[in-house]
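Asker: Turn this into a structure:
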Amino acid sequence: MAATARPAPTPEPTARKHAVVIGAGVAGLTAARALGDTCERVTVIERDTLPDAPAARRGVPQSRHLHVLLARGALALDELFPGFLDELTAAGASRADTQGDAHWYLDGHLVCRAPSGLIAYGASRPLVEHQIRARVAALPNVEIVGPAEVLGPVTTPDRGRVTGVRVRPRADGAEETVLDADLVVDASGRGSRAPAWLEELGHARPASTRVRADVVYVTRRFRRDPRLLDGRASAAFVPFPRLPRGGAVLAEEHDRFAVVLTGQFGEEPPTDHAGMLAYADSLPGPDIAEVLRAAEPLDAPVKMRYPAGVRHHYERLDRHLDGFLVTGDALCSFNPTYGQGMTAAAQQAIVLRGLLAEGADDLPRRFFRAASQAVDTPWLLAAGGDLRFPEAEGRRGPVDGLLDRYLTRYRAAASVDPVLGRTFLAVAHMVEPPARLMAPGHVLRVLRAAGRTGGAGGTGANRPRAPKAAP
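Answerer: The predicted structure is shown next:
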């Protein structure tokens, strides 16, 4: 009898022995966590001298500003580091229902408060980063080194595959060395030189999409008095075309409030106390002004500018440099007032971990395709919010006007319908897809609520006022 033919065995995926991560921010640390499951050794290279305790650092200029860990980001970090949220809360972070324990002002309308089950965490960026770094540093096969600068990748003679990186310690007289690696992940942030490196190696630069946001924001911290805000943990004012001003107040560690004031397209928050108070008084609700009037300042105001959101389309490249990935803000950076950066970075790390578990072959093409899908939602939300402003520079689609008119009515309706409010916040926190806002039942709710709202400008105490001239 003839022997039964057996299928040829599937070759084992090529294992990665040593991975290098450029940057020890949230994106780099979460990527290192993902790599640690399948790589024999992971080295994270950081330009800064990393502090031993939570502290702002030069390499993360936004670290002194207000940060919030969105509900989806909280779940992602707890998936990467089981027990992380309990540790963060134990370190002093606030934990609150994003609809039940907060005020949200959309187009000047106060979202109807109700328990939502959407839990967000208030903590400074240094605390979040410190907690993540401690968990990554404890991994037996991960090493965080620096301060050192990565000068570029080293490749095979045909420039098709990465074999390491050129590194120079940030010390006087330090010499350049080569660190061998078969996988390099660039998580160096918005200043990433990856497009230039690829071009130098004969590869194409990725195309980029840019949306000018022209954001200026000022952050200051105050001692938290539980009597303020009626005990609520936060409040947020989202800018809109009639009032390109916004802000937020958020409870964080050390019993303090972080307050941020934002402006777009020529509106710029002042940094003196009287000016900040006048600016807060021009917002649709009293929350931020209440804190500024009554709370004790704990530090000096800090200002930052963010010109534009940028998305690099590595997924569109016809040819990839094998063994070279880009993640975090180096892949896609968003208007920071939407608070999506840490969440998007953690989601990309989860994508990377899943792909590595399937095998290392053709990793760049697979990763950039999957990472592109992961950033689609935050990019749609951030770019769509910015493009509501006529001054914003970016590509608009043929149905954007119709969609914007519907969402304007939706925001007003959310002030009287808690279900609409919950869905809007679930989308903003990246727990539900944006398409959920257009579900037939929600469209019907928006139409039914039309007679109970005051139009696209707020009613009564929620009506937005004309901006006051700050001193």
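
Asker: Please make it C-alpha for all contacts and neighbour counts, starting now.
Answerer: OK.

Asker: Just confirm Thr14 is within a helix.
Answerer: No - counting by DSSP: H, G, I helix; E, B strand; the rest coil, Thr14 is located in no helix; its state is coil.

Asker: mind listing what it touches?
Answerer: Going by C-alpha atoms under 8 Å, 6 or more residues apart in numbering, Thr14 touches Gly359, Ala360, Asp361.

Asker: wait, which of those is closest to Arg161?
Answerer: Proximity of the contacts of Thr14 to Arg161 (C-alpha to C-alpha) peaks at Asp361, which lies at 12.2 Å.

Asker: Count the residues that sit near the closest one.
Answerer: The tally of other residues near Asp361 (other C-alpha atoms under 10 Å) stands at 16.

Asker: one more, for comparison:
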Amino acid sequence: MRSIGEHAVVLGAGMAGLLVARALAGAYERVTVVERDRGRADGWRKGVPQGRHAHILLPRGQRILEDMLPGVEAELIGAGAVVADPGADHRFTLGGHTLARRRGAERAIQASRPLLEGVVRDRVGALPGVRFAGGRDVVGLLTGQGRVTGVQVVPRAVGAAAEEIRADLVVDAMGRAGRTRYWLERLGHGPVPREEVKVAVAYATRPIRLPLDSGAGKAVVVGPRPGSPRGMAMVAVEGDRHLLTIAGLDGANRPPADEEGFLDFVRTLAPPEVFESILAAEVLGEIASHRYPSDLRNHYERMRGLPAGLLVTGDALCSFNPVYAQGMTVACLEAEALRRCLDAGPRGLTRRYFRTVAKALNDPWRMAVAADLSMPEVEGRRTPAIRLLNAYVGRVQAAAARDTGVAEQFFRVIGLLDPPATLLRPSIAARALCPSGSPARPARTRRMAAAVPRDGGF
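Answerer: Below you'll find the predicted structure:
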């Protein structure tokens, strides 16, 4: 890639920031990653409080990560990551249906968030021109002549003076705490259009070691469903451990943080034989809890007059309900979109990036919001399209419990390999709408197809 600028600054060193830094390396002579934490952490970081919980990199994200950092899968495996065949080693119960399984071509690389982030950080940090500037708070943007020219930071030390870091490009990857929308308002660019779905999800995780003969497999996932707004995921990771995460809508379904309450909650979700294995497991750590208030999507692509030299990525741009495990994969999609935009040169980069990434976000956002709105407890407007889509997805999940072909296509969609519209192919629709084997009614299939938005809206 040819160089299009001298210096780019990335704000935040989580997965989104690291992936963006990788995309920028080579396009800019220097890339500085500014972070609050001080250096690489061997365990979970304060800047990533959700790092203690189970994380899954979806198949699409895994492919992009390997493309951006060739050999990273082998490095993760060498560091202890677990290799799984989702078709044989994973057990998914979604919408109350345990999906059919058979061995497939995809493989899953399972690791804790600290291991995954640590390996990626080491690879990115070894790239020419990339450096980390830790122990700094970002307090504002530097601007001039209608563009962003850098950032102002304050070292996290007593009595430290503010510093200015000049840059051709600034990327906000500071997560939900990102301040770009507020800085833009202060600069007179008006409010950033925003979508929000208040889900009020709480989750709790405990690391355990299962008995060798547990038979629980390498991942057990039980998703929430109408009437039971709670779920669990138990994922095998490095160190002969499983991360057991439970989640529920805040209030009556909020996961308890005490030993007895935690297990009682798990009992309501886990298959009986899996729960027996959990009871016999060795406890490896305390219960860690976290809360997630709402899905958020900031529509920078709808704004006019945005200053050049400023981009936003990760949760600072779009934040998803963690129950669906989309976050890290969406960060990969955004980094991939940025890389394509950089190939076209610096002219119009800000506008081009936000438009490109908005298209990449449409499908995962639509799927997450529709799934959230299938829960009566979640506030939000349920359009006829959403109601019809959720009804159809329920039919697909039921068909996927008995038909491996439907299950494989469903997994490709939730793994972000294929768009949701592929579930409306006649071969899938016939098995979802007419489980008895009778011919599918064309009018019904056409209504379902018409309900799938082509522009990411509802």
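
Asker: And His18 of the first structure, how far from Leu198 of the first structure?
Answerer: 21 Å (C-alpha to C-alpha, to the nearest Å).

Asker: let me fix that: Val249 of the first structure
Answerer: Remark: distance between Val249 of the first structure and Leu198 of the first structure (C-alpha to C-alpha) = 42 Å.

Asker: my read: Leu66 of the first structure touches Arg256, true?
Answerer: No - if you go by C-alpha atoms under 8 Å, Leu66 of the first structure and Arg256 don't touch, sitting 11.5 Å apart.

Asker: So if I had to pick from these two, which one is more boxed in?
Answerer: More crowded of Leu66 of the first structure and Arg256, by other C-alpha under 10 Å: Leu66, with 28 against 21.

Asker: Val249 and Leu198 of the first structure: which is more packed in?
Answerer: Val249 (29 against 19).

Asker: List the buried residues of the strand ranked longest in the second structure.
Answerer: Ranked by number of residues, the top strand in the second structure under DSSP state E is strand 194-209. Buried residues in strand 194-209 of the second structure, counted by 16 or more other C-alpha atoms under 10 Å: 197-209.

Asker: what does that strand correspond to over in the first structure?
Answerer: Using TM-score structural alignment, strand 194-209 of the second structure lines up with residues 208-223 of the first structure.

Asker: Need the nearest residue in space to the aligned residue in the first structure for Tyr324 of the second structure, chain neighbours excluded.
Answerer: Matched to the first structure by TM-score structural alignment, Tyr324 of the second structure sits across from Tyr338. The shortest distance from Tyr338 of the first structure to any non-neighbouring residue, by C-alpha to C-alpha, 6 or more residues apart in numbering, is to Ala382 (6.6 Å).

Asker: In which helix or strand does the nearest residue to Thr343 of the first structure once chain neighbours are set aside reside?
Answerer: Distances taken as C-alpha to C-alpha, 6+ apart put Gly73 closest to Thr343 of the first structure, at 3.9 Å, once the chain neighbours are dropped. Under the criterion of DSSP states H and E, Gly73 of the first structure resides in helix 71-80.

Asker: what's that helix aligned against in the second structure?
Answerer: Counting by TM-score structural alignment, helix 71-80 of the first structure falls onto residues 59-68 of the second structure.

Asker: Mean deviation, the matching stretch versus the first structure?
Answerer: Once the two models are superposed, stretch 59-68 of the second structure sits on average 0.8 Å from its counterpart in the first structure (mean C-alpha distance after the TM-score superposition for the first structure).

Asker: which residues touch the alignment partner in the first structure of Val369 of the second structure?
Answerer: Under the alignment (TM-score structural alignment), Val369 of the second structure pairs with Ala383 of the first structure. Residues near Ala383 of the first structure by C-alpha under 8 Å, 6+ apart: Val211, Gly309, Phe334, Asn335.

Asker: measure Ala383 of the first structure to Pro270 of the first structure for me?
Answerer: Using C-alpha to C-alpha, Ala383 of the first structure is found at 26 Å from Pro270 of the first structure.

Asker: same question, Ala55 of the first structure
Answerer: For Ala55 of the first structure, the distance to Pro270 of the first structure (C-alpha to C-alpha) stands at 25 Å.

Asker: more crowded one of those two?
Answerer: The neighbour comparison of Ala55 of the first structure against Pro270 (other C-alpha under 10 Å) goes to Pro270, with 22 against 15.

Asker: Check the secondary structure at that one for me.
Answerer: What three-state DSSP gives for Pro270 of the first structure is coil.

Asker: That one -> the second structure?
Answerer: Looks like Pro270 of the first structure aligns to Pro256 there (TM-score structural alignment).

Asker: on that earlier part again, mind listing what's buried along the match of helix 71-80 of the first structure?
Answerer: Buried positions in stretch 59-68 of the second structure, judged by neighbour count with 16+ other C-alpha under 10 Å: Pro59, Arg60, Gly61, Gln62, Arg63, Ile64, Leu65, Met68.
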